[in-house]
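**Q** Provided below are the primary sequence and the corresponding predicted coordinates.
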Amino acid sequence: MATGHTVKAFDEDLDQLRASIAEMGGLAEDAIGKAMRALVQRDTTAADQVVAADKKIDALEMEVERAAVKLIALRAPMADDLREVVAALKIAGIVERIGDYAKNIAKRVHVVETTAKIEPLSLLPEMARIVSEMVHNVLDAFAARDAEKAIAVCERDRAVDDFYNSIFRTLLTFMMESPNNITPATHLLFIAKNLERIGDHSTNLAEMVYFAATGEQMAERPKGEDPIRSDRTDG
């Protein structure tokens, strides 16, 4: 039977794990916002800062992985505690991917910097705002072990899909108007795709949070039709 000292030590280790996840999430959320501002303002210096800052997210993921493995090996958590540690391990990997998508958006600022401003760009900041809130809310749900909040995050994904499909159709029309529009519109389409994937990953996080909190799988979510489906982060 675990002693009070052992239980306290485990709780402290778990709190540190949660803190590292929260820090990762905060950095990823910040990266999304900064990448979009850099895009709208054609600010390549700010975009480069987003790219450079991604190394911190990568380092935190490794820190979480080491801490989770150590926690399992030394504390041998059971049932609810084990689910939370495993969820933290998986969540860290997904948050790192979200950071990569933000980094990829920032990288494209250099490409679109010299092109004329095109109208579909105005749709992207709102889409980015929604996915950023999804990231924020799902990590809040993880910290609070709040299954209902996790479900609410999943429900917002349909709005992200609708945004993406609307942007896709708008950009396709824009490309057809002039060959000169094809290159900048293609880059904006990749940016929209990165945002859509952040939304998808946020729902994946929500499913993990739900499982960690309840021990049950979340009911399968209907997914809107995607005109271009891709899991690549290096578009």
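**A** Sure, I can see it.
**Q** only C-alpha atoms for contact and neighbour calcs from this point on.
**A** Fine.
**Q** got a list of what Leu188 touches?
**A** Counting by CA atoms under 8 Å, 6 or more residues apart in numbering, Leu188 makes contact with Leu121.
**Q** how far off centre is the host helix or strand of it?
**A** Secondary structure from DSSP states H and E places Leu188 in helix 182-214. What separates the centre of helix 182-214 from the centre of its chain is 6 Å, taken as CA atoms, centre = their mean, to the nearest Å.
**Q** any chance you could list what contacts stretch 78-94?
**A** 14, 17-18, 21, 24, 61, 64-65, 68, 71-72, 76, 201, 205, 208-209, 211-213, 215.
**Q** and if we set it to 7 Å?
**A** Outside stretch 78-94, the residues that touch it by CA atoms under 7 Å, 6 or more residues apart in numbering are 21, 61, 64-65, 68, 201, 205, 208-209, 212.
**Q** next, the buried residues of the strand or helix carrying His110.
**A** Element membership for His110 (DSSP H and E) is helix 109-112. Buried residues in helix 109-112, counting neighbours by 16 or more other CA atoms under 10 Å, are found at 109-110, 112.
**Q** tell me the helix or strand right after that helix.
**A** Assigned by DSSP H and E, the successor of helix 109-112 is helix 124-144.
**Q** that following helix vs helix 182-214, what angle?
**A** Put simply, helix 124-144 runs at 20 degrees to helix 182-214, going by axes from the mean of the first three to the mean of the last three CA atoms, to 10 degrees.
**Q** which among the contacts of stretch 78-94 gets closest to Asp231?
**A** His201 (10.3 Å; CA to CA).
**Q** picking that back up, which of the contacts of stretch 78-94 has the most neighbours?
**A** Compared across the contacts of stretch 78-94, Val209 has the highest neighbour count, 33 neighbours, by other CA atoms under 10 Å.
**Q** take a look at this one as well, against the first:
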Amino acid sequence: MRRLFDEELADLDASFTEMGMLVSETIGKSVTAFVNHDRETAQLIIKEDEQINSREVAIEKKTFEMIALYQPVTIDLREIVTVLKAVSELERMGDHARDIATATIRVKGTKRMANIEENIANMGEITRQMVKDILGVYVNDDALGATSVAERDAQVAEMSDQVRLDVIKSIEQDSELATSGTDYLLVAGHLKRIADYVTNIAEWIVYKRTGKIVDLNPGGSTL
């Protein structure tokens, strides 16, 4: 029975990691499409969002089945609960990547701001890397590494604030930038939320490792 449980747990971990890598890649593609004004890629991202949703449903179903069949306790139960919670965070990240792609389509023909798009591109790369790194932390069961990744959330928040200030200043100087400026604010907000969700996963990794519930981003928003 223990051998079967360990095998299914390994499969569960692999499925979670694969989903996370897909989400990380989707985030990168969505931001690149946005700053490159690539509506074709944006359309594909929106269409393929269902793949992320389907993976979440399958992984959640697997966790429920394992809890019912094996009735795990202590560290085994914490690991399953961590996957159950973290997979929901990944799905939300995918939704935000899809919404960035939607913004790419919406801003066609509007006046753009190259400097702000460059900042958003940098913000997107940091956020994408956070998702990728938190998956490695999960695989290595590294509570300290989880805390380190979560600390980057503050950097993303600062960059989001800077985008907001730059947008306000640009619109004050040129009212025709109001439409694209609104989407810049939305995209920066989506990336900030993704970073928040990475922090949530980091907190669940700490829980898995230590059994303690911690707050690695006090004052942060996960809405």
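**A** Sure, I can see it. Owing to the predicted nature of the structure, the values given are computational and were not obtained by experimental measurement.
**Q** if we can go back for a sec, so the helix holding Leu188 of structure 1 aligns onto which residues of structure 2?
**A** Mapped onto structure 2 using TM-score structural alignment, helix 182-214 of structure 1 covers residues 178-210.
**Q** any idea how far Asn165 of structure 1 is from Lys8 of structure 1?
**A** Asn165 of structure 1 sits at a distance of 49 Å from Lys8 of structure 1 (criterion: CA to CA, to the nearest Å).
**Q** quick one, which of these two is more surrounded?
**A** When Asn165 of structure 1 and Lys8 are compared for neighbours, Asn165 comes out ahead with 20 against 12, by other CA under 10 Å.
**Q** trace that one over to structure 2, please.
**A** Taking TM-score structural alignment, Asn165 of structure 1 has Asp161 as its aligned residue in structure 2.
**Q** next one: Arg129 of structure 1
**A** Correspondence of Arg129 of structure 1 to structure 2, assessed by TM-score structural alignment: Glu125.
**Q** contacting residues for its match?
**A** Going by CA under 7 Å, 6+ apart, the list of residues near Glu125 of structure 2 reads Gly28.
**Q** report the separation between it and Lys29 of structure 2.
**A** Distance, Glu125 of structure 2 to Lys29 of structure 2, by CA to CA: 10 Å.
**Q** spatially nearest residue to Ile105 of structure 2 (excluding sequence neighbours)?
**A** Nearest non-adjacent residue to Ile105 of structure 2, counting by CA to CA, 6 or more residues apart in numbering: Arg39, 5.4 Å away.
**Q** quick one, what contacts the one you found?
**A** Contacts for Arg39 of structure 2 (CA under 7 Å, 6+ apart) come out as 33, 104-105.
**Q** of those residues, closest to Leu90 of structure 2?
**A** Set against Leu90 of structure 2, the nearest of the contacts of Arg39 of structure 2 by CA to CA is Ala33 (20.2 Å).
**Q** ok, the closest one to Arg98 of structure 2 distance?
**A** 11 Å.
**Q** swap in Phe64 of structure 2?
**A** Distance, Phe64 of structure 2 to Arg98 of structure 2, by CA to CA: 27 Å.
**Q** neighbour count winner among the two?
**A** Neighbours were counted for Phe64 of structure 2 and for Arg98 using other CA under 10 Å; Arg98 has more, 24 against 13.
**Q** before we move on, which element is the corresponding residue of structure 1 for the more buried one in?
**A** Applying TM-score structural alignment, one finds that Arg98 of structure 2 aligns to Lys103 in structure 1. Assigned by DSSP H and E, Lys103 of structure 1 belongs to helix 79-107.
**Q** ok, average deviation of that helix from structure 2?
**A** On superposition with structure 2, the mean distance recorded for helix 79-107 of structure 1 (mean CA distance after the TM-score superposition for structure 1) is 0.4 Å.
**Q** same check, this time on stretch 155-172 of structure 1
**A** For stretch 155-172 of structure 1, the mean deviation from structure 2 after alignment is 0.7 Å (mean CA distance after the TM-score superposition for structure 1).
**Q** and that stretch, what's buried?
**A** Under 16+ other CA under 10 Å, the buried positions of stretch 155-172 of structure 1 are 156-165, 167-168, 170-172.
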